[in-house]
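Asks: let me see the structure of the following:
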Amino acid sequence: MDLQEYFRRIRFSGVYKKPDLATLRTVHELHVMNVPFENLSIHCGERNTMDLQIIYEKIVKNHRGGWCCENNLLFSWVLREMGYKYTTLGSKIFKTFKNDFGLLDYHLINLVEIEGRPYITDVSFGLSYQIWQPLELISGKDQQQPGGVFRLQNDGEKWILEMTGRKPMVQNEAFTNSSLIDRRLTKTIYSFVLTPRGVDHFLNTSEYLQTSPESLLTQKSICSLQTPTGFRALVGWTYSEVTFNPEEDADIIEMKDVAESEIETILKEKFYIVLVNKLTPINNKVTYKL
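Replies: Predicted coordinates:
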């Protein structure tokens, strides 16, 4: 495992000097711009793993993406190699249909301390919810990022991440009422406590997410990548390009359904992914929003 090879993977061409906030911001943003959030392996007959060496081979050497247990675990190795003081945490995803958080830690994130100040790094949530740069762990502070305004709220031991976005402007009339469109302006994303978690804490999570028929990630094939102007997403057979337009307080959304024969080309041209095994797309009706 080679840090310089990782830097080449995310197109980091700067000179790394010390573990400061400016460098962390740069590396964090380059990761989300070059490494997709995706769960395609489980829809190709493959298995995801918590083995860091295998994750490194997949994401860095084979130019794939991954879900949080892969991307953020790899990022924890990057933090360690770069000399940052970090702690891995588990978070509970907010489920809109239940109006409550899930019971288990389904999402892995990292807490980084720089000059006595803590920051949350998360390079693998995807879509409009993806933070581009670390968030300072301070309650109630509005933190502007390209996707919207993110906010961490402290509720005793629990921290809650929420964001305020912009109104969606769907350009294709056929998708005006698509279930993929999130029309809520303020969204609760996940909650977490500051208890350190090791890899073993997420083994059951990884197994559940890729095997349970109730898991969102078995019900939808997803690939999402941030771009300089917004993000791209392929969910099942629906391809979307979202352009952030903060001047008009809107997100411009272009959507289309694609034939299964086109998916391989879209993955290669839009997400820079070439799959070894055949993908079986899926898009069952469970809650998931752009």
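Asks: going forward, measure contacts between C-alpha atoms and count neighbours the same way
Replies: OK.
Asks: now do the end-to-end distance for stretch 37-55.
Replies: With CA to CA, to the nearest Å applied, stretch 37-55 spans 13 Å between its terminal residues.
Asks: ok, and what's touching it?
Replies: 1, 65-71, 73-74, 124-126, 199, 202-203, 206, 210, 217-218, 221-225, 277-281 (CA atoms under 8 Å, 6 or more residues apart in numbering).
Asks: what residues of it count as buried?
Replies: Within stretch 37-55, the residues scored as buried using 16 or more other CA atoms under 10 Å are 37-44, 48, 50, 52, 55.
Asks: which of those residues lies closest to Met82?
Replies: Met82 lies nearest to Leu52 out of the buried residues of stretch 37-55, by CA to CA, at 16.5 Å.
Asks: measure the closest one to Arg8 for me?
Replies: 18 Å.
Asks: do Asp2 as well
Replies: 10 Å.
Asks: Glu214 now?
Replies: Glu214 is 37 Å from Arg8, where distance means CA to CA.
Asks: now swap in Met50 and tell me
Replies: Between Met50 and Arg8 the computed distance is 23 Å (CA to CA).
Asks: one step back: what subset of the contacts of stretch 37-55 is buried?
Replies: Neighbour-count burial (16+ other CA under 10 Å) is assigned, among the contacts of stretch 37-55, to 65-71, 73-74, 124-126, 202, 206, 210, 217-218, 221-225, 279, 281.
Asks: for the stretch 101-250 of the chain, just list every one of the helices.
Replies: 203-211, 216-219 (DSSP state H, counting those that start in this stretch).
Asks: could these go into CSV alongside distance to Val149?
Replies: Below are the helices of the stretch 101-250 of the chain laid out as CSV (distance: least, CA to CA, whole Å):
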stretch, distance to Val149
helix 203-211, 29
helix 216-219, 26
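Asks: among these, which is nearest Asp100?
Replies: Across the helices of the stretch 101-250 of the chain, the minimum distance to Asp100, taken as CA to CA, is reached by helix 216-219, at 15.8 Å.
Asks: compare with the first, here's sequence two:
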Amino acid sequence: MDPAQTDAYLDRLAVARPLRPTLGALRELHVAHLRAVPFENLSVHLGEEIVLEERRLVDKLVRARRGGFCYELNGAFGALLGALGYGVTLLAARVYGEEGAVGIPYDHMALAVTTADGSEWLADVGFGSHSRLPLELGARGEQQDPAGVFRVAGAGGPEDDLDVLRDGQRVYRLERRPRVLADFVTGAWWHSTSPRSHFAQSTVCSRLTGDGGRITLSGRVLKSTGADGRREERELGTDEEVLAVYRERFGIALDRVPEVGGHGAVADNGPRE
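Replies: Model prediction:
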């Protein structure tokens, strides 16, 4: 990322350029990203190509004012953090499902981020509702977060894998081997095309609100959760209502409503002009 792209990215997050890559700045950037950039899978249902290449990811979030799912959000956020002087390593994870089963390889992407003092943190702005703040990777005790009580624990076995838990429940198993964007192409393709992927079964667009709540549009159902936990839900009737919510509540301007059941876009990592 060049300085102009970095400034444009920070402008979208409404955050000033940090003077140093500190933990405090990382926390501010993390929360701002969750508020400003939606977690969304709309490209899957709009027939848009998902390209796991840094320039394309940043362009989608910054110039096109869109969001994305984990590979896109954490891929772009990692590029921003690297441009700001943080040490950044892409990590693969497998999400826990029913009965403790883990998902496919490269099921999820997260970031290991090293700050100016040498400490290492787990940053994840691509999991929807998850920790609001980075988690300390080396800590093994409980970590208090506005979204719950988190813990990073050894997963056991011969590998150095880690389990990330929220309120005592395992969320995902994190591998410690460094990865590159190209490693996640197959996972992104599977989530975009497989009938077994929940991303292929429904549209979702979700972001953190300024008061610490969350707003989510899933299909045509708009859900709002306040910081106090109170929820409101209503179904949108017309395409115009759906497009207005995308535009006014998520900052996403679309010319048509995404349709479930269309052909997903195959993720690629090749160069594009």
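Asks: could you get me the TM-score between them?
Replies: Once superposed, the chains reach a TM-score of 0.87 (TM-score structural alignment, normalised by the length of structure 2), with 252 aligned residues with a CA RMSD of 1.6 Å.
Asks: OK, contacts around the equivalent of Asp183 of structure 2 over in structure 1?
Replies: Under the alignment (TM-score structural alignment), Asp183 of structure 2 pairs with His201 in structure 1. Neighbouring residues of His201 of structure 1 by CA under 8 Å, 6+ apart: there are none.
Asks: quick check: Glu49 of structure 2 vs Cys70 of structure 2, distance?
Replies: Distance, Glu49 of structure 2 to Cys70 of structure 2, by CA to CA: 15 Å.
Asks: what does Glu53 of structure 2 give?
Replies: From Glu53 of structure 2 over to Cys70 of structure 2 the distance is 14 Å, taken as CA to CA.
Asks: and for Leu61 of structure 2?
Replies: Following CA to CA, the distance that separates Leu61 of structure 2 from Cys70 of structure 2 is 13 Å.
Asks: so the aligned partner of Leu23 of structure 2 in structure 1 versus Cys223 of structure 1, what's the distance?
Replies: Aligned by TM-score structural alignment, Leu23 of structure 2 pairs with Leu21 of structure 1. Counting by CA to CA, the gap from Leu21 of structure 1 to Cys223 of structure 1 is 29 Å.
Asks: list the contacts for the residue nearest to Gly67 of structure 2 when sequence neighbours are not counted?
Replies: Excluding its sequence neighbours, the residue lying closest to Gly67 of structure 2 (CA to CA, 6 or more residues apart in numbering) is Pro38, at 4.8 Å. Applying CA under 8 Å, 6+ apart to Pro38 of structure 2 gives the contacts 66-68, 205-207, 250.
Asks: switch to 7 Å and redo it
Replies: 67-68, 205-207, 250 (CA atoms under 7 Å, 6 or more residues apart in numbering).
Asks: also Gln201 of structure 2?
Replies: The neighbours of Gln201 of structure 2, taking CA under 7 Å, 6+ apart as the test, are 195, 260.
Asks: which one in structure 1 is aligned with it?
Replies: When structure 1 is aligned by TM-score structural alignment, Gln201 of structure 2 is paired with Gln219.
Asks: got it, and Cys70 of structure 2?
Replies: Match for Cys70 of structure 2 (TM-score structural alignment): Cys68.
Asks: so for structure 2, the centremost residue is which one?
Replies: With distances taken as CA atoms, centre = their mean, the residue of structure 2 nearest its centroid is Gly126 (1.0 Å).
Asks: what do we get in structure 1 for that one?
Replies: The alignment partner of Gly126 of structure 2 in structure 1, by TM-score structural alignment, is Ser124.
Asks: for Phe250 of structure 2, same thing?
Replies: Match for Phe250 of structure 2 (TM-score structural alignment): Phe271.
Asks: burial check on its match, number of neighbours?
Replies: Neighbours of Phe271 of structure 1 under the rule other CA atoms under 10 Å: 25.
Asks: same question, Glu115 of structure 1
Replies: Taking other CA under 10 Å as the criterion, the count of residues near Glu115 of structure 1 is 9.
Asks: which stretches of the stretch 1-150 of structure 1 form strands?
Replies: Counting by DSSP state E, counting those that start in this stretch, residue ranges of the strands within the stretch 1-150 of structure 1 are 37-38, 85-95, 100-101, 107-114, 117-121, 135-136, 142-145, 148-155.
Asks: highest mean neighbour count out of those?
Replies: Across the strands of the stretch 1-150 of structure 1, the average number of neighbours (mean count of other CA atoms under 10 Å) peaks for strand 37-38, which reaches a mean of 27.
Asks: check the mean deviation of it from structure 2.
Replies: For strand 37-38 of structure 1, the mean deviation from structure 2 after alignment is 0.2 Å (mean CA distance after the TM-score superposition for structure 1).
Asks: onto which residues of structure 2 does that strand map?
Replies: So strand 37-38 of structure 1 sits over residues 39-40 in structure 2, by TM-score structural alignment.
Asks: what does Cys170 of structure 2 correspond to in structure 1?
Replies: Let me fix one detail, which is that residue 170 of structure 2 is Arg and not Cys. Arg170 of structure 2 maps onto Thr188 in structure 1, by TM-score structural alignment.
Asks: my read: that match touches Leu161, true?
Replies: Yes - using CA atoms under 7 Å, Thr188 of structure 1 is in contact with Leu161, at 6.2 Å.
Asks: now the strand or helix carrying Ile252 of structure 1, how far from the chain's geometric center?
Replies: Secondary structure assigned from DSSP states H and E places Ile252 of structure 1 in strand 250-257. Its chain's average C-alpha position is 19 Å from that of strand 250-257 of structure 1, according to CA atoms, centre = their mean, to the nearest Å.
Asks: same thing with stretch 234-247 of structure 2?
Replies: Stretch 234-247 of structure 2 has its C-alpha centroid displaced from the chain centroid by 23 Å (CA atoms, centre = their mean).
Asks: quick one: Thr186 of structure 2 and Ala92 of structure 2, what's the gap?
Replies: 12 Å.
Asks: actually Asn74 of structure 2, not the one I typed
Replies: For Asn74 of structure 2, the distance to Ala92 of structure 2 equals 11 Å [CA to CA].
Asks: mutual contacts of the two, please.
Replies: 109-110.
Asks: mind jotting down where the strands sit in the stretch 151-273 of structure 2?
Replies: Taking DSSP E, counting those that start in this stretch, the strands of the stretch 151-273 of structure 2 run over residues 162-166, 169-174, 204-208, 214-218, 221-225, 231-235.
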